[in-house]
Structure formats: structure tokens, C-alpha cells
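Student: Fold the stuff below for me.
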Amino acid sequence: MPLSIGIDIGGTNLRAARISATGEILKRVSEKSAPDPELVLGRIADMVRLLDTPDVKAIGVGVPGRVDARRGAVLSGGYVNLASVALAQRLEDMTGKPVVIDNDCNMALAAEMALGAGRGHGNIVMFTIGTGIGGAVAQDRRITRGSATAGQLGHITVDVNGEVCACGRRGCVETTSSGTALGRHIARAGLGAEISVDQLFAHDAAGDIQARDILDAWARPLRAAIDTAVAVLAPDLVLLGGGLGRAAHAALGRAPAMAPWYQCQVEAAQLGDDAGVIGAGLQALAAEPHAGTVAPLAQSGHVRRAVLVNGIPASGKSTVSRGVADRMGWPLLALDTIKNPFLEVLGGGDRLFNRTLGRASYQAIWSVVGEAPAGTTVIVDAWFGFQPREVLEDHLRKAGVEQTVEIWCHAPGEVLAERYGARLDQRPAGHPGAAYIPELIELAKRAEPLRRGPLFDVDTTKPIDFDAITAWLRSVMAGVA
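Tutor: As a prediction, the model looks like this:
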């Protein structure tokens, strides 16, 4: 019987489990989450290594935020924003197994349909109540995705003059009825932050008007959002999941649906924290691997152009390169992509050998560019400071590259050290080991961009704004014939 690994990424915890074809959890592990996507990816890789066996055929990952499941691309996120990480591709490269990614609520709904409260129902709407509010929709027992990211139920508007939401609009139900919003209701009432939702229910049962007002303020906008979803989608079941799903279901008891047109059964989800990993595992076994990138943009004119994604090791340049390549459809040539197969076949070597192979790989990249058709734009991922500037200029001249732009990736040395250390066991023999970390920290203090042509600066400790990068690329290259 084939097995899978299901992974559920949360703001507080990362959960993973080996899953049977029937949804049984055979082994589970967990790690703490982190805001740095590179650290999250490293911890996920560690969990996968603990769970992987020859019987594991695929990996599924539930990701918070907007996900284009067909392309295997994360478009946006919250506390854990993986939009800057080519998550599916990098996990596939690490494991050699197909990886399916989807929004975490879609994964949870898949599990509830298979094993939980959604069994026997065909058309389901699910709200997950936690730090924020997620959503998922199933019609005829198939997850509805629309053009890419349908099901963002946390962004149903319940007050056009309300709080500003992370999505940029006002009055989304996430701003009134999430766990974060409940904390705001409690604070505004002057109660201590330590009061729990269970204590609120206990105070309400004892006749505490203040507790009742807080629960009303939390539940009534959620009821409005549920009524809207029922009006639009006509489900036969609404599920409330997430860490506060059961509490939200109880709070709705004092905010019943009033309009006769919008009546629908509302239930608490049954699988709790296991829903995400079970759903991810089942979806991995059921789905095809992600479909790949969008079709490339037409190449402009007759000149060869290069996007130089520059930065020292662990600066995040590979993440940026892959993100740009996914969105622009331009070929990507990376120094490690050329070098690593030789290290694997040859069995590694010392530092001098690694540097020599790096120079040869650098030359190979520009030889490939020189053979590309006129009008090609390539993305080159490398630390361009490891050789003298005149070496690059000679390669560009021989390759016939007539325009370059630069994306400079950087982070503080301490961050680079942590990232580099977390990936030591993922690199082929021949790459510098832990002894290189102090040198890396010093390099971060003096490293500079090339400043050869237009420059875009990327601080990779922050969420990477790929929309801004791609808009800039189109702008600076627009006039090239």
C-alpha cells in the first residue's frame, strides 16, 4: 500500500506525519514554526527525513495563505509567508518525490470529507478559525479553486467601515471573528490578555454581561459571513475548524441565522490538529504533481539579456531567482545547478577543488547563454563577487549579452550563519562546512552589489514582494529592441 507524508504549516507549529492510503497516521513529528521561510524550509526537510521510507510515494503540504495549487506556487502568506520560496520544487529536489501543495484549509477540508464531519456531504463550506480565518469550498466533493485561489472566506466583508485587514481591505470577517480579533475584543473590554475563551463562556453562563457582549461581538460577524457563503454557494454543510472552531460553533448558538433563505447545518470539524496532515497526505496520493510554471513571456527584440541575481551564500538569491523564473518564464542558470552534479559524481573535494569547479561552472553558464537564440533573457543565480569583475565582463562580451540588470539579495551575517548552518547536511560533499560560517559573517559585512545597470535591492529577512520585482523588470527592460 503506498504511503505519503503530509505536512501542515502553521504560525506556531509545523506538523508532519506519515499517512496511509486510508488516512491513518502511522508516525508524526513536529517542529516550531518561524517567520524566516528559509528556516521553515530547513525544518520541513528535517521532518521529511525522519518520516521518509521507500513506501512513501509523494508529499503533500498545506500552506497558509493564497496558493496556486495547479502551478505549485505560494502567492502570499501571513506570519509564515512562503511566497519567496519555491517550496514544491525545492522539496522535490531534496527528496526526489512528487510534491503537492495547496492552501492549508483545502487540505483540512479534504480530510474532513474523507474521515471527519464532512463524510456523506457533497457541497461543503469550511471556515478555519485561528490566528486568522481560512476557508475552503467543496462542490460535488471536489475542492473549488476558481482561477487559482478561490475559498478565501476569511475575506468576506462584514463591515465596509471596519478594521483594515492584512489583505488591504476593510472589515473582512478575519478582522472581527478570528482569534486575533477575539483578543482585541477582550482588550477593548478592559479584561486581561490571559483570559481564555473557555473562561468567557463560563463568565457568560454565570450572567456576566461583559463576557456576553464580547462573545456577541465575536460571533455575529461570523454568522453574517456564513450567511453570505450560504447565499452564494448553497452548501449542505458549513464546517468550523481550526484551533477555535469548536468555540466559534458554541458562540454561534447566540447568533442564529435569522433569514429563512440562508439556513444551513453548521457543525464543528472533528479531526482537530490532525486534519491538515491527513488531508495533505491524502491529496498527495490522489493528485498529480504540480503542473509547473506558466508559459514564458515572449522574448523581446534581438539582444540577449541577463538578470543577475547576486548575493553571497545563504543570502536568499536562489529563492529570489526561482520566484522570478516562475513568474516571468525565463530560463534560470544557477552556479550550484552546474556544480553540484560534478561534486556528487566526483565525490567532493577540498576547498581549492570547490573553487576551481566553481570557476568552471561559471564559465559553463556563460557558454550556455552564448548558445541561446538572440532575444533570450536568462536569469543567472550566482555570487558574482567570487571572481574579479573583469572576468564577468569578458564572459558577457563573449556570450553576446547586451543588457544586464541586477537583483541584490542580502541579510545580516547572523541570519546568513543560521541559514547556512541549517542546510549543511543538504549540500553535496565538497561545499565548505561549518568552519566557513565565521568567514561568511565577515563577508556579509563587506559584500556589495555589482551596480552594473539597473539595481533592485532585496532584504531577504522580509517577505519578498515578487509583484514589485516583476513590475520593475518589465519597466527597466521595456525599451530594449
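
Student: rest of the way, CA atoms for contacts and neighbours
Tutor: Will do.

Student: any idea which element Val40 lies in?
Tutor: Take DSSP states H and E as the rule and Val40 turns out to sit in helix 37-51.

Student: quick one: Trp472 is in a helix?
Tutor: Yes - counting by DSSP: H, G, I helix; E, B strand; the rest coil, Trp472 is part of a helix.

Student: list the buried ones in the helix holding Val40?
Tutor: Across helix 37-51, burial judged by 16 or more other CA atoms under 10 Å covers 37-48, 51.

Student: Include distance to Gly130 when you put these into TSV, please.
Tutor: Shown next, in TSV, are the buried residues of helix 37-51 (distance: CA to CA, whole Å):
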residue	distance to Gly130
Pro37	20
Glu38	24
Leu39	23
Val40	20
Leu41	22
Gly42	25
Arg43	22
Ile44	22
Ala45	25
Asp46	26
Met47	24
Val48	25
Leu51	27
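
Student: Longest strand in this structure, by number of residues?
Tutor: strand 401-410 (DSSP state E).

Student: and the next helix or strand after it, what other elements does it pack with?
Tutor: Using DSSP H and E, the helix or strand that follows strand 401-410 in sequence is helix 413-422. Judged by 3 or more CA pairs under 8 Å, 6 or more residues apart in numbering; DSSP states H and E, helix 413-422 is in contact with helix 37-51, helix 437-446.

Student: Check this structure and tell me which residue is nearest its centre.
Tutor: By CA atoms, centre = their mean, the chain has its centre lying nearest to Leu82, at 2.8 Å.

Student: contacting residues for it?
Tutor: Contacts of Leu82 were listed using CA atoms under 8 Å, 6 or more residues apart in numbering, and they are Pro37, Val63, Val74, Leu75, Ser76.

Student: And this one, please, so the two structures can be compared:
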Amino acid sequence: MDKKLIGVDLGGTTIKFAILTQDGEVQQKWSIKTDILDEGSHIVPDIIESINHHLDLYEMKPEQFIGIGMGTPGTVDVEKGTVIGAYNLNWKTLQNVKDEVEKGTGIAFALDNDANVAALGEQWKGAGENAANVAFITLGTGVGGGIIADGKLLHGMGAAGEVGHVNVEPGGYLCTCGNRGCLETYASATGVVRVARDMAEEFAGKSALKDSVDNGDDVTSKMVFDLAKEDDVLAVKVVDRVCRYLGLACANISSILHPEYIVIGGGVSAAGNFLLEQVAKYFKQYAFPTIRNTTKIKLARLGNDAGVIGAASLALKFKD
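Tutor: You can find the predicted model right below:
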């Protein structure tokens, strides 16, 4: 019998699990709530308990698995299997996740940063078409990413793939990292709203978006894109600016890495082809000809499954 993989996607509110074949086909899925109380001390025991419980439920044994892979927020030491600084999990001190999970389940364990494993998922079974060179950008509350080059996930000295901190506007908005003008400050869900509010102040024409901002309504990135699709003049200008920064970042990333695909995912990417076409327009404007004609920009396909699928692929290194 072919051995299976387990993928774990650890988030601040939910922990998602999946059992997959070696080919990346999801066979079972479940999730539990993330208990971040008591400095996150319940998280790893809850993961162990949930895996063991479901193996019992499915009448499976540890020896039927190649390994467990997990994506986690925070700073990850891939070799040691430790995490530190995952503040949305209340993990302020070093967590020896690998040692604890292997001891608790009897199954080999590997982990990586959550954005990196989402990149692996999209590269392996999603829009990346299993190509050897793929860049992944996720547009959510922040902007994250992961880079696969020559079939390998890039870590550098630990922070490779931090595409959210590519500078697109020197001296621009202040970022949580302390720098100004990072892509994250413009193209994240919160960044889009920030751009909209600032541009609304200077805008004098008729616009439903301006009215919402002026009225103190709860403006969201989805609202901005929806109004832009309806040709709201201000919303169109906001989306154009955001897509210009994204296109510029994609061109710069491609000049260094020359990926076959740049895959865009995350909540903001729900704007779909409307977003994609405008990013691609600016990408073509800023990229040099070789890149422009060979690198393709695509929307992510796997949605919420990217994390568990990519995490599971980490365990393939334990395959005989």
C-alpha cells in the first residue's frame, strides 16, 4: 500500500489538517480551533491529539505515513523544526514543534513558514503547473510570498520571499516593518483601503467611493474593487494605482528570478481577472522583453487548500 502524507496549516484562528496521497490528492480534511491561551501552550498538544484521534477514526497507523508537514506563522528554523515570534499564536518564546510532534505521533515531521508552504501548494498542484520556477504572492491583511527556483523553495538566510517588503514607493507609506513604501502598504487589503482614503481626500468629482469615505462608512478592499468594476471614477483610480505597484513588484521579482509563473492569491485576488489584467498591463510595461514575453501572471487556484497541500509536500523529503 502506498504511504500517505499529512498536511497541517496552522493559522491564528483555525488549524486545518488533510491526509493526502503522495501525488497530492486530498483524501480527508478536518479542522480545529486554534487555542492561543496560556502563551499558545495548547497548540502543539492539540495538533498531536487531533492527528492521533483521526488516525484512530480512520483505522490508520503511523507506519502508513511518510510524514507530516506543517506551515506556521513566525520565524522558522527549517533544520531544527522550531518556531519563534509567531505573535498571532502567542508564541513569543522558542517552540520545539518538530521534537514534540514526532514524539507525540511517531511520524516524521517537517515545517516551514505559512506563506512558503502556500507557494509550494500552488506550485505543485495549483496554478504553478508543477513548474520548477514559480513566484507566489498572497494579498491578504498583509502581503506575503514564496519563491520556488530550480524546483527548490528559497530561504536565503531565513527571510527570502518577503515580497511584501519590496519597495515600490521610496518614502511612501510607513510599513509595520519600519520602512516606508513597501508593497504591503499599498496592495494588502488594508493597503487598498489606505490608498482609497488618501485619494478620496484629494478627489473633487462625483464618486460613490468618496461618499462612503466621507460618510465614515466601513470601506473594504472588496468594495473598492466592486465599485471600480462599475466604473466609479475614484475607485478606478485607486485600483489603477494599486495594480501599478503590483505590476512593478512582479517585474522586479521576475528580473531577478525569471519564473515561469507568478501566482497571485489571497483575499484581494478574489477580484479575479479584473485585478489580473491590470497587474499584467503594468508588468508588461516595466518588465524587460525576455521576461515580458515568457513569464505569465496567473491567479491562484487552490484557495484555502494551498496551505495543507503545500505543507504535505514538505514531508516528501522523508520518502525512501
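
Student: so what number do they get for TM-score?
Tutor: For this chain pair, the superposition-based TM-score is 0.80 by TM-score structural alignment, normalised by the length of the second structure; 287 aligned residues with a CA RMSD of 2.5 Å.

Student: mind putting the helices and strands packed on helix 413-422 of the first structure in CSV, distance to Asp198 of the first structure included?
Tutor: Output for those, formatted as CSV (distance: least, CA to CA, whole Å):
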stretch, distance to Asp198 of the first structure
helix 37-51, 32
helix 437-446, 48
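
Student: which residues sit against the biggest helix by length in the first structure?
Tutor: Taking DSSP state H as the criterion, the first structure has its longest helix at helix 209-233. Residues outside helix 209-233 of the first structure that contact it (CA under 8 Å, 6+ apart) are 125, 153, 156-158, 173, 176-178, 181-182, 185-186, 189, 200-201, 203-204, 238, 248, 251-252, 254-257, 261-264.

Student: List the buried residues for that helix?
Tutor: Counting neighbours by 16+ other CA under 10 Å, helix 209-233 of the first structure gives 210-212, 214-230 as buried.

Student: Give me the contact list for the helix holding Val40 of the first structure.
Tutor: 5, 7, 14, 16-18, 27-31, 33-34, 80-82, 84-85, 87, 91, 94, 316, 419, 422-423.

Student: Try it again at 6 Å.
Tutor: Residues outside helix 37-51 of the first structure that contact it (CA atoms under 6 Å, 6 or more residues apart in numbering): Arg18, Leu82.

Student: And that helix against the second structure, how far off on average?
Tutor: In this overlay with the second structure, the average offset of helix 37-51 of the first structure from its partner residues is 3.0 Å by mean CA distance after the TM-score superposition for the first structure.

Student: can you give me the angle that helix makes with helix 413-422?
Tutor: 20 degrees (axes from the mean of the first three to the mean of the last three CA atoms, to 10 degrees).

Student: starting at the chain centroid, how far to helix 37-51 of the first structure?
Tutor: 13 Å (CA atoms, centre = their mean, to the nearest Å).

Student: how big's the offset between the next helix or strand after it and the second structure?
Tutor: Next along the chain after helix 37-51 of the first structure, taking DSSP H and E as the criterion, comes strand 56-63. Here the mean offset of strand 56-63 of the first structure against the second structure after fitting is 1.6 Å, by mean CA distance after the TM-score superposition for the first structure.

Student: In terms of secondary structure, what does strand 56-63 of the first structure contact?
Tutor: Strand 56-63 of the first structure makes packing contacts with strand 3-9, strand 99-103, helix 104-115, helix 274-286 when contacts are defined by 3 or more CA pairs under 6 Å, 6 or more residues apart in numbering; DSSP states H and E.

Student: according to the alignment, the following helix or strand past the longest helix of the first structure goes to what range in the second structure?
Tutor: Downstream of helix 209-233 of the first structure, the next assigned helix or strand under DSSP H and E is strand 237-241. Using TM-score structural alignment, strand 237-241 of the first structure lines up with residues 261-265 of the second structure.

Student: Strand 3-9 and the helix holding Val40 of the first structure, what's the angle between them?
Tutor: Using the same axes, to 10 degrees: helix 37-51 of the first structure against strand 3-9 is 150 degrees.

Student: Can you tell me how far the residue opposite Ala45 of the first structure in the second structure once aligned is from Lys125 of the second structure?
Tutor: In the second structure, the residue equivalent to Ala45 of the first structure is Ile48, according to TM-score structural alignment. Plainly put, Ile48 of the second structure is 26 Å away from Lys125 of the second structure if you go by CA to CA, to the nearest Å.

Student: got it, and Ser254 of the second structure?
Tutor: 22 Å.

Student: ditto for Cys175 of the second structure
Tutor: For Cys175 of the second structure, the distance to Lys125 of the second structure - CA to CA - is 33 Å.

Student: What of Ile264 of the second structure?
Tutor: Counting by CA to CA, the gap from Ile264 of the second structure to Lys125 of the second structure is 15 Å.
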